[in-house]
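Novice: Here is a sequence with its predicted model. Questions after.
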Amino acid sequence: MSSVSGVRAAVEAIASRQEELFDLLGHLVSYPTVSPPARNSEQAQSLIVKELQGLGFAIDRWPVFPGDDNVVGTLKGSASATANSLIINGHIDVAEVGDDAGWTYPPFALTKGKDGRWYGRGVADMKGGIAASLFAIKMLREHGVELRGDLLFQSVIGEEAGEAGTLAAIERGYQADYAVVVDTSDLHMQGQGGVITGWITIESPTTLHDGMRAKTIHAGGRVKGASAIEKMMKVIASLQDLERHWAVMKAYPGFPAGSNTINPAVIEGGRHAAFIADQCALWITVHFYPNESYEEIIREVEDHVLRAAAADVWLRDNPPTFRWGGRSMIEERGEIFPSLELDHDHPGLAALQSAYEQQVKQAPTVDMSVTVTDAGWFAHAGIPAVLFGPGELSHAHAVDESIDPEQLVLFAQIMAQFIADWCNTDKEGKA
């Protein structure tokens, strides 16, 4: 069987044997890998390992947190030095369910609804993308399609709680010529903005009794003191000024004006009603555009806040301090999702568009996600990437999360075609 006919047969088999795909998805959904609380992915990742080993992948499995392992499978190509390599990336954790009394169908059992859709937590975000990608690879392998370039399959932990599963895989040295993050995109090919959280803290060098307040604010008291909570109000005002400035001065195609926001999400401060607050911490969430890095955003926010602090007689000597990001919202109360600016001229995106057009008979939608995913970590590491997966964002994290089975099958067919095309194309300059 020729390579072309093998790919065609694999694509056709995805449709004719789709019940095997749904069966795999059902097994994945049955594992409640809810995050938070997380630390519960061992069984689901063991199933991924079993599937990858059955397809001939070499396995690297390691703990990111106790009870939450990353899994990376590598299928070496026959011409790794000259043919394109590919990373397929997905997260095994799913969103919280809470009280499941509002669910029509059990969240951890794949159920066919009366409307023909599949229901269960994670079907859209994003065990559907993982299962369909694995099934696409399985059909290529069974139909004898040889890959000249390396294929890496990453099942990572922690995306739902801002945990750095994908970053950990990158730090472990995994690279490729292109990466597809198969998270929820309704088969759109997308870039994304970024998000970073940060803590801004104000601390007084002295702790004063409430009875000293009159001496700190009335003329003649001659006590240089201040409430950290009240001073934080000046910081919040400065952040609002910066947010308004960004809304006027910054823009990016595909985003409504003012999408780059600074949210003062949580404030903590003071010790007791009998004391002047000597400490206050503000937790902020900052959204930024695809052409901005979180490092640039950190510099902009810190510069603006410190300039505002320098105009205050007390903050000038007791300036705010900053702690940005983190590798886990659970462990560190902090997260980073870097942005992803699509390279519309990259041959990887062109190959994915071509595979889509071959299966759908029309051009794909290429746009921007309104949310964030792990895709930005690849861009931050210099690995060209795209967000492309099945499922609608309106169903992700929702009660009665569901997915269209026809879209799931179509996604698997597109991925089979793309994998075969991309991993059998010479790297640029290697022809």
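Specialist: Yep, that arrived.

Novice: Only C-alpha atoms from now on, for both contacts and neighbour counts.
Specialist: Fine.

Novice: Any figure for the gap between residue 200 and residue 166?
Specialist: 27 Å (C-alpha to C-alpha, to the nearest Å).

Novice: Comparing those two, which residue is more hemmed in?
Specialist: Neighbours were counted for residue 200 and for residue 166 using other C-alpha atoms under 10 Å; residue 166 has more, 25 against 20.

Novice: Just to check, the more buried one is in contact with residue 377?
Specialist: Yes - using C-alpha atoms under 8 Å, residue 166 makes contact with residue 377 at a distance of 7.0 Å.

Novice: Packing partners of the strand or helix carrying residue 129?
Specialist: Using DSSP states H and E, the element containing residue 129 is helix 127-142. Applying 3 or more C-alpha pairs under 8 Å, 6 or more residues apart in numbering; DSSP states H and E, we find helix 127-142 packed against helix 3-16, helix 18-30, strand 86-91, helix 405-422.

Novice: Serialize the ones you listed to JSON lines and add fields for distance to residue 214 and mean neighbour count.
Specialist: As requested, the helices and strands packed on helix 127-142 are exported to JSON lines (distance: least, C-alpha to C-alpha, whole Å; neighbours: other C-alpha atoms under 10 Å):
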{"stretch": "helix 3-16", "distance to residue 214": "76", "mean neighbour count": "18"}
{"stretch": "helix 18-30", "distance to residue 214": "61", "mean neighbour count": "20"}
{"stretch": "strand 86-91", "distance to residue 214": "56", "mean neighbour count": "25"}
{"stretch": "helix 405-422", "distance to residue 214": "67", "mean neighbour count": "24"}
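
Novice: sorry, back to before: beyond the helix holding residue 129, next helix or strand please.
Specialist: strand 151-156.

Novice: Can you check what angle separates that next one from helix 127-142?
Specialist: 150 degrees (axes from the mean of the first three to the mean of the last three C-alpha atoms, to 10 degrees).

Novice: Second structure for comparison follows:
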Amino acid sequence: MEQKKVKGGALQFVLFIGVVITILLMAFLLLSHTQSLFKKKVDVYKTLVKTVNVGFLLNKEKDELNFKKYTADHGIKYTIIDSLWGVYPLKRVEAKKGKQRFRKSGLLGYYWENRPAVYLEDKNRPLVLAGDTKLVGDIFLPSRGIKRGNINGSSYNKELLVYGREYASDSVLPFMDNLLLEKLQQLALQKATLQGDFIEFEEGQKLTNSFYNPLKIISGENIELRSVSITGHIVIRASKQIVVHENAILKDVILIAPNITLNNNCHGNFQMFSNEKIKVGNNVSLNYPSSVVYVQNELKPLEPNLGIPIHIGNGTVINGSFFIDVSEKNKSDYLPEVKLIEGATLNGEIYCNGIVETWGRINGTAYVQGFVTMTGGSIYQNHLYNTEVNASNLADEFLGFSYNGNNDKRVVKWLY
């Protein structure tokens, strides 16, 4: 029987097809395995993200117990670091599983659903409105209430005294967290010990420091911030004075000095701590979240010839929080700690256990011991004249201080 020969080319073709099929099968298996690994990694990453987000807003002991159980069940290791960055709680949360990790850093604040417009301490003196004044929102008033008045021949010109509800105030302001109060006092009085890396300051300096890195500190006697760009986890501290010029770019930093001056047309977002004077020029714009903190040095009581400790200029807009702390023995019934001149605007809150004089506009809340209006050589105690305090104009997203133990903590800003 004659045997047929198979051509070599056909055999090679069969082998080639076999190799191709084998490679395709291996590729399919590899792709399937890769997809399975990728899905597992994505699932782990999603779990880490959820862990960090939940960890950021833990407020109650029950929440913490549930959080610990959740992380244990999923084999996640986590770290939560709480501190303060100026007036705002600073939180860092990191979650790890195997070689994967996810972390976030952010500033926190406290939410008030029904934020009042004014909380005025009850010092047995009524609140008097004159001229083109308007109060919008809930008001906490002394026992002697609120009434119409007249300054420089200008009587109160609105139909209602309060465009909101009226409540009785106490003889003291709503209390704040004692730990926060202590920290703010230490910073403003320069009694806080700063832990970080001290760096040389140079005019025209450009510097950025992540909040995941150790603190950087610029220190000196008199510091002029001119043609600089400074961003992030940085404290600028002077033993005498800091002056911020129009061409300085400051973002998320903290300034500490007895005297701080912002020249006209400055802009940015930062926090200021002083124990003598903060002078903010005209047409300054400070974005949220900024803050102004003044703590009076007990050894240097207020003196009329030294001027008002905090002066906010015309056309200036500050978005954030004011905190003013005056020692009991140095308080005055008529010398204001803060003056907002006509055309100045605060979008946020002011907490002052002393006296406030405002000719501008407060969109938010004023917690004060008293108001004063000084005009025509006369002093009008607990008078508001040609000004507006309007709680309804403040954005619902605004987060500020915690009062009376409020613990509704939310994220003000994510950091970097």
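Specialist: Okay, I see it. Keep in mind that what you see is a predicted model, and the values were worked out from it rather than measured.

Novice: tm score of chain vs chain?
Specialist: Here the TM-score for the pair of chains, by TM-score structural alignment, normalised by the length of the second structure, is 0.21; 159 aligned residues with a C-alpha RMSD of 7.8 Å.

Novice: buried residues in the helix holding residue 129 of the first structure?
Specialist: 127-141 (16 or more other C-alpha atoms under 10 Å).

Novice: For the first structure, which segments are assigned as helices?
Specialist: Counting by DSSP state H, the first structure has these helices, from start to end: 3-16, 18-30, 42-54, 127-142, 165-171, 213-217, 228-249, 294-310, 347-360, 375-380, 405-422.

Novice: Just send these back as TSV, with distance to residue 64 of the first structure too.
Specialist: Below are these laid out as TSV (distance: least, C-alpha to C-alpha, whole Å):
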stretch	distance to residue 64 of the first structure
helix 3-16	33
helix 18-30	20
helix 42-54	12
helix 127-142	19
helix 165-171	7
helix 213-217	49
helix 228-249	34
helix 294-310	23
helix 347-360	29
helix 375-380	16
helix 405-422	28
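
Novice: quick one: which of those is nearest residue 61 of the first structure?
Specialist: Of all the helices of the first structure, it is helix 42-54 that lies closest to residue 61 of the first structure, at 8.4 Å by C-alpha to C-alpha.

Novice: For residue 379 of the second structure, grab the count of nearby residues.
Specialist: Neighbours of residue 379 of the second structure using other C-alpha under 10 Å come to 13.

Novice: ok, now residue 296 of the first structure?
Specialist: Residues contacting residue 296 of the first structure under the criterion other C-alpha under 10 Å number 10.

Novice: now swap in residue 77 of the second structure and tell me
Specialist: Count around residue 77 of the second structure with other C-alpha under 10 Å applied: 16.

Novice: The one 3 residues further on now?
Specialist: Other residues near residue 80 of the second structure come to 14 when the count uses other C-alpha under 10 Å.

Novice: which residue packs closest to it, ignoring adjacent ones?
Specialist: Spatial nearest neighbour of residue 80 of the second structure, excluding adjacent residues (C-alpha to C-alpha, 6 or more residues apart in numbering): residue 93 at 4.6 Å.

Novice: quick one: which of the helices and strands packed on helix 127-142 of the first structure is nearest residue 360 of the first structure?
Specialist: Closest among those, using C-alpha to C-alpha: helix 405-422, at 8.1 Å.

Novice: Counting by contacts, list what that closest one packs against.
Specialist: Packed next to helix 405-422 of the first structure, using 3+ C-alpha pairs under 8 Å, 6+ apart, are helix 3-16, helix 127-142, helix 347-360.

Novice: closest to residue 195 of the first structure out of those?
Specialist: helix 127-142 (23.0 Å).

Novice: Surely the residue nearest to residue 80 of the second structure is within a helix?
Specialist: No - under DSSP: H, G, I helix; E, B strand; the rest coil, residue 93 of the second structure sits outside any helix and is assigned strand.

Novice: isn't residue 95 of the second structure right up against residue 81?
Specialist: No - counting by C-alpha under 8 Å, residue 95 of the second structure does not reach residue 81; the two are 12.0 Å apart.

Novice: Count the residues that sit near residue 207 of the second structure.
Specialist: 13.

Novice: The one 10 residues further on too?
Specialist: The burial count assigned to residue 217 of the second structure is 20, neighbours taken as other C-alpha under 10 Å.

Novice: swap in residue 265 of the first structure?
Specialist: There are 10 residues near residue 265 of the first structure, going by other C-alpha under 10 Å.

Novice: Check residue 290 of the second structure too.
Specialist: 24.

Novice: Pretty sure it sits against residue 321.
Specialist: Yes - if you go by C-alpha under 8 Å, residue 290 of the second structure and residue 321 touch, sitting 6.7 Å apart.
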